[in-house]
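Asker: Pasted the sequence and its predicted model underneath.
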Amino acid sequence: MPSPAAARLRARLRPAASRTERSADRSPWRCLRTPSMRWWSAANLFSNLGTWMQLTVQNLLVLQLTGSAAATGVSLAVQAAPGLLLGLVGGAAVDAWPRKLTAAVSQAVLAAVAFTTAGLVTFHLLTVPLLLVLSAVTGTIATVDGPATSLLGNDLVRREDVPSAIALGSVVHSVGRLAGTALAGVGLATVGPAGAYAVNGLSFLFVTAVVPFLKLVEQPPEPVVRPAAPAPAARRAGTVAALRDGLGYFLGRPRLVALAVICAVSSVLGRNYGLTLATLVTGPLHGGAGAYGVVSTVLAVGGTAGAVLAGRLRRPSVRLVGALAVAGAALQVVAGFSPVLLFLLVLVVPMAVVESVSDTAATTVLQTDPPARARGRVLGVWRSLSTGWGLVGPPLLGLLVQAAGARGALVAGGLVIVGVIGAGALAHGRRTARVTEVAVHPTEAVGKPVVTAA
């Protein structure tokens, strides 16, 4: 029998141990507790380095072959177009095929495309039409690879650690983008364009080699949620039926539709800082390219810090995404009135942090709200939608900048974001109140339409 002194000692140590456990459960890096996630993150970092190196070299190649910046934009648009047109098809394929096999095969095919391009460059056979065809093929494969690799990463951790995994992915993406773009210059000087493509091919093969050794975490049963539309079947006869099921599920979930509206209006009017802040710095604030470079660096650092902070999230909601979008829009309005560059730099940090946390929260909702058998199709719908507003947003915002100036575009865009999200929140509140009234006074609601809450 333990002595009273030992019992008192254990009692004093128990709260400290509990605090340590709670701290570990909220750690931004808690997803790395599983060996598979550590390997997956390392593979993704290598892959991101290769991808951004290749993308930078590809833009330089197009310029070298054509001497036209417009042709560079066309090559990027050709690579993005499949995401707009075939996103739902790619998502349906991810739902229908084994996740690990799909990710491994898609990465291997992307490696084959990179090695093919390297061979064409080596033997001086690469032409602009061939490069556009290869860009379209890469974009088509990405419609399957994107949702497959995203959902595979989530399958390596517990459900409550998914925000940590997504946030870590954001950090890996940011680091890979910065380092890969910087390494592109080194790669061109040492191994040339063909070598840069070959390095990217090797990065895809590394991911392919890692996938078979990953161990999926057995998840607890999903909570039963009554959706506004029936969940799509795991496998339906015919591709058209599967696509219709996926689209119907997305449109039948008010919270997913609300998430899409929030992200669309925020992306079009509030996230294109490369345009709005560039025109503000070089225009009203009388800064040059160097000053905007400082702003871009601060944005990148703030975004990385925000991704780390977002890793502490456990169960983010659409309401949180909306609140963060409103906060970012308010900061954007204030930024529009910046009197000097230093004032803008101070604002840029929280703007980047809010944007990064909001992105992680939105991605978590998107990847965890649908049942597991429908997540690929939901991500496919999202890919088509996000590609659409990604292509439409910059021209529209450019017209707004041209009409209202840099300050006016920032202020007007921020106010529109606040207005749209505020109106949506008000409508949701009224709908919820009506549902509550029907539940409390069912006999008084005879003949009234019953609305399913988000």
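Answerer: Happy to help now that I have it.

Asker: only C-alpha atoms for contact and neighbour calcs from this point on.
Answerer: Will do.

Asker: Look up how far residue 199 lies from residue 112.
Answerer: Separation of residue 112 from residue 199 (CA to CA, to the nearest Å) stands at 12 Å.

Asker: Quick check: which element contains the closest residue to residue 348 other than its chain neighbours?
Answerer: Using CA to CA, 6 or more residues apart in numbering and skipping the chain neighbours, the partner closest in space to residue 348 is residue 299 (6.2 Å). Element membership of residue 299, judged by DSSP states H and E, is helix 289-310.

Asker: packing partners for that helix?
Answerer: In terms of contacts (3 or more CA pairs under 8 Å, 6 or more residues apart in numbering; DSSP states H and E), helix 289-310 is packed against helix 162-190, helix 273-282, helix 341-368.

Asker: residues contacting the residue nearest to residue 348?
Answerer: Counting by CA atoms under 8 Å, 6 or more residues apart in numbering, residue 299 touches 348-349, 351-352.

Asker: Can you lay out those residues as a markdown table showing neighbour count and distance to residue 426?
Answerer: Putting the contacts of residue 299 into a markdown table (neighbours: other CA atoms under 10 Å; distance: CA to CA, whole Å) gives the following:
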| residue | neighbour count | distance to residue 426 |
| --- | --- | --- |
| 348 | 24 | 29 |
| 349 | 19 | 30 |
| 351 | 26 | 25 |
| 352 | 24 | 27 |
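
Asker: hmm, back to that, make a markdown table out of the helices and strands packed on helix 289-310 and add distance to residue 27.
Answerer: As requested, these are exported to a markdown table (distance: least, CA to CA, whole Å):
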| stretch | distance to residue 27 |
| --- | --- |
| helix 162-190 | 8 |
| helix 273-282 | 30 |
| helix 341-368 | 15 |
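
Asker: Which of these sits closest to residue 149?
Answerer: helix 162-190 (10.8 Å; CA to CA).

Asker: Would you mind telling me which of residue 112 and residue 199 has the busier surroundings?
Answerer: The residue with more neighbours, out of residue 112 and residue 199, is residue 199; 25 against 17, by other CA atoms under 10 Å.

Asker: And the helices in the protein?
Answerer: Applying DSSP state H to the chain gives helices spanning 4-25, 35-66, 69-96, 99-122, 128-154, 162-190, 192-210, 239-251, 254-270, 273-282, 289-310, 318-336, 341-368, 375-440.

Asker: want to try TSV for these, with distance to residue 218 as columns?
Answerer: Listed next are the helices of the chain as TSV, based on distance: least, CA to CA, whole Å:
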stretch	distance to residue 218
helix 4-25	18
helix 35-66	13
helix 69-96	18
helix 99-122	14
helix 128-154	11
helix 162-190	13
helix 192-210	19
helix 239-251	25
helix 254-270	26
helix 273-282	41
helix 289-310	24
helix 318-336	26
helix 341-368	15
helix 375-440	17
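
Asker: Below is structure B, check it against A:
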Amino acid sequence: MQLPNSMRALQYKNFRLYFGGQAISLIGTWMQRIAVSWLVYTLTHSSFMLGLVAFAGQIPTMLLSPYAGAYVDRHSRYKTLLITQIASMVQAGILAALVITGTHTVITIIILSIMLGIINAFDTPARQSFMILMVEKKADLPNAIALNSSMVTLARLAGPAVAGILLSSFGEGVCFFMNFLSFIAVIVSLLLMKLKTPPAKTIDEPIWQNLKEGYEYLQNSKGIRSAILLMALISFFVMPYNTLFPVYAQQIFKGNVTTFSWLNSIAGLGALMGAIYVATLRPDKDFLKIITLANLLISSCIILFSYMQNFWLALAIIMLGESGLLALIASTNTYIQTNVAENMRGRVISYYVMAFMGMQPLGSLLVGYLAHKTSAPFTLLIEGIAGIISVTAFVPAFKKAGMGKVVHPTLEKYLPKNPFK
């Protein structure tokens, strides 16, 4: 059976296994994220505490990502990923047990969030750089990344919807337990894979020397460096806007957990639209231009959403904005993955992860504090304006990097032949 061009990466058995296992696991992950936010806001009714818990769950990523990326370059990506998935399963099991038995507190939630953040600091660069091992032809790598983004956003659509039903009927503990069970799928899929991996290289240099090399590599790659720096700003100013969804659900739209679930599910639908768009793009597409336009779209939609009183119109705006946000994330990821030298992949991706996930905790903390001191709508208005200013400032840098080029001439000498062909 001939697969459509937009799904060509699924021709590889290992990627199909990964795709199926992750799809199930990520639905559970999103259920847990929704349940944690709702549980914290129900316990505290504090915007600041929402920001603090988000900060606790993501700050380890910012601190550990560079080290984790260098670690991934020196060790088996497969084994690292398997270990992090098992560890995530244990974390979900502990959280489920505490909530079901009623022995949880905000402090225990924060501690477990930190634990998950440490796991994710190693899991994300391992998972991102693992993609090349499952796709034999490098030309199909952008499609694999886009399909992976589509799978993540499908889970983001389904997870909150299921969580909304379970939260209103059974409570948060069941959501956490379902996430615990969902990790079985991804662990089994990893165990069933048969991978052709290049021989491991013995590296005698200190790991911090590898980090320095990654930094120096980025200094010589203006396009990748600019994309990562812009992602850091957007992660800080724009992406934490959904931290305030519980506040909007209860205070602005006068709703309940179902309202909260709608906000997250419609955001997932918009993200799916963005993922499908990126999946249809050719490998030689001008990704820097897409990054710029997608940034403008999500920032503008946040401004429109900030003081919106009509719930259904607000949902439409969020859906449109999230399509831009996902297009931004997937395009940035694709641009980096298709331009980075293979021997630098883990280290460069770790800097990307630090920008993408590491800056969000600082932004979440700031958003929670600002919303606590002022209001949620004013905070989102400031976020949107800051996003537009950030992307506008990077347009000259993108032009200098050479919009439209897939591999910059200055980097070609660093690119080794693909060992998987």
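Answerer: Cool, the structure landed. On a predicted model such as this, the values are computed, not experimentally measured, just so you know.

Asker: Now the helix holding residue 299 of structure 1: buried residues?
Answerer: 291-292, 295-296, 298-310 (16 or more other CA atoms under 10 Å).

Asker: Hmm, residue 355 of structure 2 is touching residue 226, no?
Answerer: No. With contact defined as CA atoms under 8 Å, residue 355 of structure 2 does not count as touching residue 226 (11.3 Å).

Asker: Looking at those two, which one has more neighbours?
Answerer: Set residue 355 of structure 2 next to residue 226 and count neighbours by other CA under 10 Å: residue 355 wins out with 24 against 19.

Asker: which position in structure 1 aligns with the more buried one?
Answerer: Per TM-score structural alignment, the equivalent position to residue 355 of structure 2 in structure 1 is residue 385.

Asker: In contact with residue 28 of structure 2: list those residues for me.
Answerer: So residue 28 of structure 2 contacts 159, 175-176, 178-180, 182-183 (CA under 8 Å, 6+ apart).

Asker: Can you tell me which of those has the most neighbours?
Answerer: residue 176 (31 neighbours).

Asker: can you tell me how far that one sits from residue 260 of structure 2?
Answerer: 17 Å.

Asker: same question, residue 353 of structure 2
Answerer: With CA to CA as the criterion, residue 353 of structure 2 and residue 260 of structure 2 are 27 Å apart.

Asker: The residue lying closest to residue 39 of structure 2 once chain neighbours are set aside: neighbour count?
Answerer: The shortest distance from residue 39 of structure 2 to any non-neighbouring residue, by CA to CA, 6+ apart, is to residue 172 (6.9 Å). Residue 172 of structure 2: 24 surrounding residues under other CA under 10 Å.

Asker: Residue 172 of structure 2 is in contact with residue 101, isn't it?
Answerer: No. Counting by CA under 8 Å, no contact exists between residue 172 of structure 2 and residue 101, whose distance comes to 11.4 Å.

Asker: Just the residues contacting stretch 393-412 of structure 1, thanks.
Answerer: Stretch 393-412 of structure 1 has contacts (CA under 8 Å, 6+ apart) with 267-270, 272, 275-277, 279-280, 283-284, 332-337.

Asker: From the residues you listed, keep the buried residues only.
Answerer: Burial by neighbour count, 16+ other CA under 10 Å: within the contacts of stretch 393-412 of structure 1 this picks out 267-270, 272, 276-277, 279-280, 284, 332-336.

Asker: Nearest to residue 39 of structure 1 among those residues?
Answerer: Of those, the one sitting nearest to residue 39 of structure 1 (CA to CA) turns out to be residue 267, at 32.1 Å.

Asker: check contacts around the closest residue to residue 262 of structure 2 other than its chain neighbours.
Answerer: Leaving aside its chain neighbours, residue 262 of structure 2 sits nearest to residue 161 (7.2 Å; criterion: CA to CA, 6+ apart). Residues in contact with residue 161 of structure 2 (CA under 8 Å, 6+ apart) are 261-262, 264-265.

Asker: what does residue 161 of structure 2 align to in structure 1?
Answerer: Aligned by TM-score structural alignment, residue 161 of structure 2 pairs with residue 182 of structure 1.

Asker: Please report how far that match lies from residue 153 of structure 1.
Answerer: Going from residue 182 of structure 1 to residue 153 of structure 1 by CA to CA gives 27 Å.

Asker: what sits against residue 63 of structure 1?
Answerer: 69, 71-72.

Asker: swap the cut-off to 7 Å and go again
Answerer: For residue 63 of structure 1, the contact set (CA atoms under 7 Å, 6 or more residues apart in numbering) comprises 69, 72.

Asker: returning to what we had before: Throw the contacts of residue 299 of structure 1 into CSV and include distance to residue 404 of structure 1, thanks.
Answerer: Shown next, in CSV, are the contacts of residue 299 of structure 1 (distance: CA to CA, whole Å):
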residue, distance to residue 404 of structure 1
348, 21
349, 25
351, 22
352, 24
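
Asker: between those, which is closest to residue 172 of structure 1?
Answerer: Closest approach to residue 172 of structure 1 among the contacts of residue 299 of structure 1 (CA to CA): residue 352, at 16.4 Å.

Asker: okay but the closest one is in contact with residue 303, surely?
Answerer: Yes. Here residue 352 of structure 1 lies in contact with residue 303, judged by CA atoms under 7 Å, at a distance of 4.8 Å.

Asker: which stretch among the helices and strands packed on helix 289-310 of structure 1 comes nearest residue 49 of structure 1?
Answerer: helix 162-190 (4.3 Å).

Asker: Now find how far off-centre the closest one is within its chain.
Answerer: 14 Å (CA atoms, centre = their mean, to the nearest Å).

Asker: how close does it sit to structure 2?
Answerer: Overlaying structure 2 shows helix 162-190 of structure 1 at a mean distance of 2.7 Å from the equivalent residues (mean CA distance after the TM-score superposition for structure 1).

Asker: List the buried residues of that helix.
Answerer: Here helix 162-190 of structure 1 shows 162-181, 183-185, 187 as buried, counting by 16+ other CA under 10 Å.

Asker: could you give the angle of it to helix 341-368?
Answerer: 120 degrees (axes from the mean of the first three to the mean of the last three CA atoms, to 10 degrees).

Asker: Residue 183 is in contact with residue 57 of structure 1, correct?
Answerer: No. Using CA under 7 Å, residue 57 of structure 1 is not in contact with residue 183; the gap is 10.2 Å.
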